[in-house]
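Asks: Build me a model from this:
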Amino acid sequence: MFDNLTDRLSGTLKKLKGQGRLTESNIKETLREVRMALLEADVALPVVTDFIEKVRQGAVGQEVQKSLNPGQALVKIVQAELIKVMGEANEALNLKTNPPAVVLMAGLQGAGKTTTVAKLGRFLKEKEKKKVGVVSADVYRPAAIKQLETLAHDVDLVFFPSDASENPVDIVNRAIDAAKRQFVDVLIVDTAGRLHIDDEMMDEIKALHAAVKPIETLFVVDSMTGQDAANTAKAFHDALPLTGVILTKADGDARGGAALSIRYITGKPIKFIGVGEKTDALEPFHPDRIASRILGMGDMLSLIEEIEQKADKKKADKLARKIQKGKSFDLNDLRDQLLQMQKMGGMGALMDKLPGMNEVPKDMRDKVDDKHLARQIAVINSMTAKERKYPDLIKGNRKRRIAAGCGQELQDVNRILKQHKMMQKMMKKFSKGNMANMMRGMKGNMRGMRR
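Replies: Predicted coordinates for the structure are as follows:
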């Protein structure tokens, strides 16, 4: 996420030399490069111009603390301005009304609106402990109604049926009445999208908004459309009283222009950010955390929250007790670790939140392919229960049988066995309580896995 902008900004800010004080002359070239980095990231020109001027005003004449060099001092100023541009702090949904709280979702076709309805429903159900219902008012695409029904079933939301022959206002009013009878806390309404903004679309959604009076009206926008996302959001905001924005497909956005432009242009907060295709891949938008990611500082708070929410604590405790008792780390344990990583979005999602990942060469980062996780799990699943428990049994013929059973090459089987050996050695050091040994072992394992 935002890889190009991260690489450019962190590289530019590191070059700043000088001492004691930030001056017009020693930051001029750096600010010019920051400006180019933002424009390349498809940030809207008015945003870039205002951003650079505010950084310049904040930097010029500032004394550099002894603990910082000029580059680090400017990073602090840039980080503060990034946070301001994106909205200071996360703004939660306002659901304080007599239930059901109606949340209207608007946006263009292809932005991922229907999927985002399911993601938001799951988020509110699991994190806010709400009973959530969903309804589709998209009478132009019967497939959208069916898609929402399938997604609602998958994440256990209350689905209120609708038909393409009905009027959108009638559909939603009937769903609200049904939601009251079923004691639903939140009703999320999926509306029709178009391939572009048109008067007919706007008139229809204005009429729907006036009839159902939602407490939240959220604009769902594809982050990969860059500053166009901000311009589209403004057009919707001019027609509807938007309360916030949900930015989708941020995991595929290497630039970051939409995230940096929307709040400035619309005045409305980004409330959530979509970071993957699965229904759990929706995060509250925290400007301070995103600013840290953009500057290559990682996002440890989000990473810790994700581990706490998605990691299987019982399995982790069971493995810890097993290792402490001196028992061997077997291939069942390795499979559990790989499944946990897959559950948390794979290596790519975890790396995005780790500090200093921009220091890792881009060609190495590009080699991280989460399909490898699925292949590794398939190799272990192709083994017998006895082989998983006693990996030393796996020799020539067994290796060939395992490779054939999962459709992989012999070298894939050898690679997973080598990885297991490394992990096993590391766990032995851990069981002896020698943290220094364990850290040395981890470094050695990382080198070994890159070969």
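
Asks: only C-alpha atoms for contact and neighbour calcs from this point on.
Replies: Fine.

Asks: can you give me the strands in the stretch 101-250 of the chain?
Replies: Read by DSSP state E, counting those that start in this stretch, the stretch 101-250 of the chain holds these strands, from start to end of the chain: 101-107, 132-136, 158-160, 186-190, 216-222, 244-248.

Asks: Out of those, which is the most enclosed?
Replies: Most buried of these by mean neighbour count (mean count of other CA atoms under 10 Å) is strand 132-136; its value is a mean of 28.

Asks: Please provide the structure for the following sequence as well, for comparison with the first:
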Amino acid sequence: HAFDKAQKGGFTIVILDTAGRSQLDDTLMDELQAITRRVQPAEILLVVDAMIGQEAVNIAKGFKENIDLSGLILTKMDGDARGGAAISIRSVTGVPIKFLGTGEALDALETYDPSRLSSRILGMGDMLGLIERAEANLDEEVARKQAEKMMAGDFTLEDFAEQLRQVRKMGPIGQLLEMLPGGMGQMARSVSPQDAEQQLKMTEAIVNSMTVKERRNPDILNASRRRRIATGSGTQVQDVNRLMKQFRDMQRIFKTMKKSGKRGLPRMFGM
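Replies: Just a heads-up that it's a prediction; the model follows:
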């Protein structure tokens, strides 16, 4: 009925989503073959859970033997499995991988790129994917203004809070850490995604518990104010102090950038 309605309505794309199966059975195959004969789809995509390893290969092989698959979608690529199953599935079935699922949101479906997946499998990160995600989710005007403030050495806690909100838009912190390359990625991945997410939430809570005046002028944060902020954010005074130290360190870096310009950047990082 849905297919007939789509034809009458003049829709150019119709997606038929059949019931998922973790195991093969004759009833499922008969149903899929009947649907294929009825609608004659241009594409038949099999969605495979990358977390189930070799079983995913077996399922894909079984489907290929019964249905003329045109492509694969690997899901849960944001999990612990880095996608070794992808190579096996492609080799065994000969069916191309077309998309990777890295989360629950609509924008967490990305076009498959073999070079980028191999980098993830080898722990080399995916900077291109990170850049694409930033371009898709970050406000370009906000990012430009913040960059100008950084270079001018005029970075406040309000700007810091806005940065946290921008990072949130890009997706779960665990996914972002996985995309970082080389030593930077190894260092980031030494912290569990859960701990990183918890730290980010705590930082947001602390900053949000400050008044606008305090965010714009952190110098006024005396012991009394810090106790109030800790109570309001459900944290300890030590957590507030630690955040302020990190913020001061960031400010010093930005001021050094302002004084040194681009020529001073290599010296700042020991290059």
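
Asks: tm score of chain vs chain?
Replies: After superposition, the two chains reach a TM-score of 0.88 (TM-score structural alignment, normalised by the length of structure 2), with 269 aligned residues with a CA RMSD of 2.5 Å.

Asks: ok, back up a step: can you lay out the strands of the stretch 101-250 of structure 1 as TSV showing distance to residue 383 of structure 1?
Replies: Formatted as TSV, the strands of the stretch 101-250 of structure 1 follow (distance: least, CA to CA, whole Å):
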stretch	distance to residue 383 of structure 1
strand 101-107	47
strand 132-136	42
strand 158-160	41
strand 186-190	45
strand 216-222	42
strand 244-248	39
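
Asks: Can you report how many residues neighbour the alignment partner in structure 2 of residue 241 of structure 1?
Replies: Mapped onto structure 2 by TM-score structural alignment, residue 241 of structure 1 lines up with residue 68. Using other CA atoms under 10 Å, residue 68 of structure 2 has 14 other residues around it.

Asks: what does residue 200 of structure 1 give?
Replies: Residue crowding around residue 200 of structure 1 was assessed by other CA under 10 Å; the count is 9.

Asks: Now check structure 2 for the residue matching it.
Replies: With TM-score structural alignment defining the correspondence, residue 200 of structure 1 maps onto residue 27 in structure 2.

Asks: next one: residue 382 of structure 1
Replies: By TM-score structural alignment, residue 382 of structure 1 lines up with residue 209 in structure 2.

Asks: all helices of the stretch 101-250 of structure 2, in order?
Replies: With DSSP state H, counting those that start in this stretch applied, the stretch 101-250 of structure 2 shows helices at 114-121, 127-137, 140-152, 157-169, 173-179, 182-189, 193-208, 212-216, 223-233, 237-260, listed in chain order.

Asks: Between these, which one is closest to residue 53 of structure 2.
Replies: When these are compared by CA to CA, helix 114-121 sits nearest residue 53 of structure 2, at 13.7 Å.

Asks: Need the residues that contact the closest one.
Replies: For helix 114-121 of structure 2, contacts defined as CA atoms under 8 Å, 6 or more residues apart in numbering pick out 82-84, 125-126, 128-129, 178-179.

Asks: and the end-to-end length of stretch 161-177 of structure 2?
Replies: Across stretch 161-177 of structure 2, the straight-line distance between its terminal residues is 20 Å, by CA to CA, to the nearest Å.

Asks: I'd like to know which of the strands of the stretch 101-250 of structure 1 is closest to residue 368 of structure 1.
Replies: Nearest of the strands of the stretch 101-250 of structure 1 to residue 368 of structure 1, taken as CA to CA: strand 244-248 at 22.3 Å.

Asks: following the closest one, which helix or strand shows up next?
Replies: Of the helices and strands lying after strand 244-248 of structure 1 in sequence (DSSP states H and E), the nearest is helix 257-266.

Asks: how much does that next one stray from structure 2?
Replies: Following the fit onto structure 2, the mean deviation recorded for helix 257-266 of structure 1 is 1.2 Å by mean CA distance after the TM-score superposition for structure 1.

Asks: what range in structure 2 does that helix sit on?
Replies: Under TM-score structural alignment, the match for helix 257-266 of structure 1 in structure 2 covers residues 84-93.

Asks: buried set for the matching stretch?
Replies: Going by neighbour count (16 or more other CA atoms under 10 Å), the buried part of stretch 84-93 of structure 2 is 84-86, 88-90, 93.
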